[in-house]
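1. Everything below, folded, please.
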Amino acid sequence: MTDLQDIADVGRDRRRGGYSRHGFDKVELELRAWFAEEARRRGLDVRPDRNGNLWAWWGKPGPGAVITGSHLDSVPGGGAFDGPLGVVSALQAVDLLRARGFTPSKPLAIVVFVEEEGGRFGVACLGSRLMTGAIAPEVAAKLTDADGVTFGEAAHASGFDPLRMGRDDRALGSIGAFVELHVEQGRGLDVPVGLASSILAHGRWRYTFTGEGNHAGATLIEDRRDPMLPAAQMVLAARRAATSGARATVGRLVPNPGGTNVIPSSVDVWLDARADDEPRTREVVDRITSAARAAAEDEGCAVRVTEESWGGTVHFDPGLMADIRGALGSDTPDLPTGAGHDAGILAAHVPTAMLFVRNPTGISHAPDEFAESDDCAAGVVALATTLEHLAR
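-> So this is what the prediction gives:
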């Protein structure tokens, strides 16, 4: 836990609690510098790629490399473990392998992906999406944060050329296997470490309700076209649509102009929807959208729906999972996850797997996210054993 404690004061959010660390902001850049220093202290060769991801190599980069890592950014007011645990565990796994006297026969590297949570620019797994070509660089460059700064501007200010971003076949071609360690984001493990079997299909949609801004005191109820009403009904529709294991969540709602005594002229609502497969997820979103349009029409308003990101169901590589289970023991459990990860983006291109460290409370994306020290240590041992097996 020592390395996690080293960064425990970086990015604390005094208003929300927890941490707010976002791609290419001051806090995340400080964490990237911390990682580079820790990696170099271990004799690793740190190299950024053209999409803003950081790679720390043990051995000369080349094909068939064994890669591990995660991310250092967070959701607004997130916990201490989501992302950093995977990075810290990778550094400590290198320490453990060296203590065992192991030298990899294959290239081995730790990667830190940029903007995995999408907390600043709205699209999750942005670094891995750019690297794999899942998002066009010209689209990514125009993504805007709450202050109007584009991803392209933030990347340029951090030393990266947005015109050179995009699918990186050289980096993809070097990966023989990718294993991401992560704190479990539910409560599905009754042992310290498990394997991920799949990721639910999921996406994010933005609903923009428009009406007529006006005075809260001087405008009669019957004269109003208030977009907050259909926005509120859309939130309730999301809960009603989330049945049979589906998830639908509204975690962000922004009225414009946002005054207490002002009827808003528009309201933006962001929906996160997830289910076992694409048809089920799309069905949930269609039900919510139909309800939103009906509510908007009733209030004399309009609504525009924009899909901001999408990821289909991911099944992790069965051969790689079998290899890892052979190294860790046949009793290592596996479980699906409703959370998205960079590993899920890479899975369409390279053999990919995930290790989960038990979360006793099941809380994640919140300040109370937690994992026991002994379970984190077990995660480091499991990751080191996996890397040793794969990199022989």
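2. from here on, contacts and neighbour counts on C-alpha atoms
-> OK.
3. Count the neighbours of the nearest residue to Glu299 once chain neighbours are set aside for me.
-> Spatial nearest neighbour of Glu299, excluding adjacent residues (C-alpha to C-alpha, 6 or more residues apart in numbering): Arg225 at 5.6 Å. Neighbour count of Arg225, defined by other C-alpha atoms under 10 Å: 24.
4. Is Arg225 in contact with Cys301, as I believe?
-> Yes. Using C-alpha atoms under 8 Å, Arg225 makes contact with Cys301 at a distance of 6.0 Å.
5. who touches both of these two?
-> Gly211 (C-alpha atoms under 8 Å, 6 or more residues apart in numbering).
6. how near is Ser174 to Asp13?
-> 38 Å (C-alpha to C-alpha, to the nearest Å).
7. how near is Gln314 to Ser198?
-> That one is not Gln; residue 314 is Val. 5 Å.
8. likewise Lys142?
-> In this view, Lys142 and Ser198 are 31 Å apart by C-alpha to C-alpha.
9. Here is the second sequence; please produce its structure so I can put it next to the first one:
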Amino acid sequence: MSSSIAGVADFERMWRDLAPVGRSASSGGYFRQPWHSAELELRAWFRETATARGLEVEEDPFGNLVAWWGPETLGSGTDRVLTGSHLDSVLDGGAYDGPLGVVSSFAAVDLMRSRGVEPTRRLGIAAFVEEEGSRFGRACLGSRLAVGATSWSEARELADRDGVRLGDVVEGAGDGAASTMLDGVATYVELHVEQGRGLVDLDAPVGVHSGIWPHGRYRYDIAGRADHAGTTRMEDRADPMLTYAMTALAANKQARLSGQRATFGRIDVRPNGTNAVPSHVTAWLDARAESDDALAALVAAVEKQAVDRAGRDGTTVEVTPESVTGEVAFDAALRDSLVARLGGVPVLPTQAGHDAGILQDAGIPTAMLFVRNPSGVSHSPYESAETADCLAGVEALADALTGLVAP
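-> Reported below is the predicted structural model:
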């Protein structure tokens, strides 16, 4: 694949337009949480970019966006093709996770048009909302709502760290109603920056994902007794921070021993005073494994060690799964056809969750392309991608979509 893209809209210009939106001056990372100012600015950019290309923009009741190429009557109505990704970020995240897929989708349509492609099926560019779960705590929330995997009656009660309910910031679909945005979508192809070093090791700019490891988020509520940090003897304490600390170390050890992934990345301490033994610690475990059985074993092992330690510390532990996604295998026929069309690019699994996994689980044949990340770092300001590799990704996406909408 050549990284020279003639006739396509200026990819670098689109990327420059997005670069300052939501960027922290101190860390260089991005804060693009759903329905806050930066993410709203990106949504406006999406609409303007689509309108400038004559694409029809649709928004469902949950805030998901799709820009459609071609009239509604194009094709059979049940053979639509969807591409895209998301625009939100984790807290202090990288520039590429999500937006690269959206920008590349617009650039791919530009490239297809410059090649004279006349689609026989309607093609949509999606921007799913709250993919990261960084505001309302549920990963891939927009796509889950779009396919009906999560009900609005449940989702509207989700609250952010300030206590704001999702139902207070977005209208939703009403009781019993659902999104119709994905009606007729027969195929979904998502492009994403790689969140690891697989392509670096293989010296390849673009690859295809075979599937997604099962993963989940688990809330640990550890209760103890508040006390004075100076006057309370160590042996008289019921300190939930000790239980948490041992649990975090146990998670690391269990994941290392089994070759899986376990991370405590968020913690809330009450009363959060320097000179007080805490009364309560809430911590969130992100666990991922190569199979559903391996994930269940990992989570069970960490919980057992937490409960055992709590018995010694005089504390209690309650574990609540907040979201769990099983193993996802992307559509094999679609994957193989993309690999052949792209000249035999590498095929690798991913340990990261994506909207693509939600759509595949909902019965929509799905594939994922990914672009080399030279640092291998993601969910961080150090996430990166070279322009030449991004352009190779655009060309690969355009080739893949052309085979689907103009066979």
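10. Any chance you could compute the TM-score here?
-> TM-score for the superposed chains, counting by TM-score structural alignment, normalised by the length of structure 1: 0.96, backed by 386 aligned residues with a C-alpha RMSD of 1.4 Å.
11. between Lys142 and Ser198 of structure 1, which one's more packed in?
-> Ser198 (22 against 14).
12. Give me the aligned partner of Glu290 of structure 2 over in structure 1.
-> Residue pairing (TM-score structural alignment): Glu290 of structure 2 is matched to Asp276 of structure 1.
13. Report the buried residues of the host helix or strand of Ala245 of structure 2.
-> Using DSSP states H and E, Ala245 of structure 2 sits in helix 240-258. Residues of helix 240-258 of structure 2 classed as buried by neighbour count (16 or more other C-alpha atoms under 10 Å): 240-244, 246-248, 250-252, 254-255.
14. what does stretch 128-145 of structure 1 give?
-> Ser128, Arg129, Leu130, Met131, Thr132, Ala134, Ile135, Pro137, Ala140, Ala141, Leu143, Thr144.
15. what's the most distant pair in these?
-> Taking C-alpha to C-alpha as the measure, these span a maximum distance of 21.2 Å, between Thr132 and Thr144.
16. Can I take it that Thr49 of structure 2 is in a helix?
-> Yes. Under DSSP: H, G, I helix; E, B strand; the rest coil, Thr49 of structure 2 falls within a helix.
17. Now check it against structure 1: what is it aligned to?
-> When structure 1 is aligned by TM-score structural alignment, Thr49 of structure 2 is paired with Glu38.
18. Count the neighbours of that match for me.
-> Around Glu38 of structure 1 there are 17 other residues, counting by other C-alpha under 10 Å.
19. repeat for the one 4 residues further on
-> Applying other C-alpha under 10 Å, we find 16 residues neighbouring Arg42 of structure 1.
20. Likewise for Val123 of structure 1?
-> 21.
21. which ones are touching the residue mapped onto Gly176 of structure 1 from structure 2?
-> Aligning on TM-score structural alignment places Gly176 of structure 1 opposite Ala186 in structure 2. Going by C-alpha under 8 Å, 6+ apart, Ala186 of structure 2 touches Thr78, Asp79, Arg80, Val81, Ile364, Pro365.
22. Which helix or strand lies directly C-terminal to the helix or strand containing the fourth one?
-> Element membership for Val81 of structure 2 (DSSP H and E) is strand 80-86. Later in the chain than strand 80-86 of structure 2, the nearest helix or strand by DSSP H and E is helix 99-114.
23. Fine by me, we can end here.
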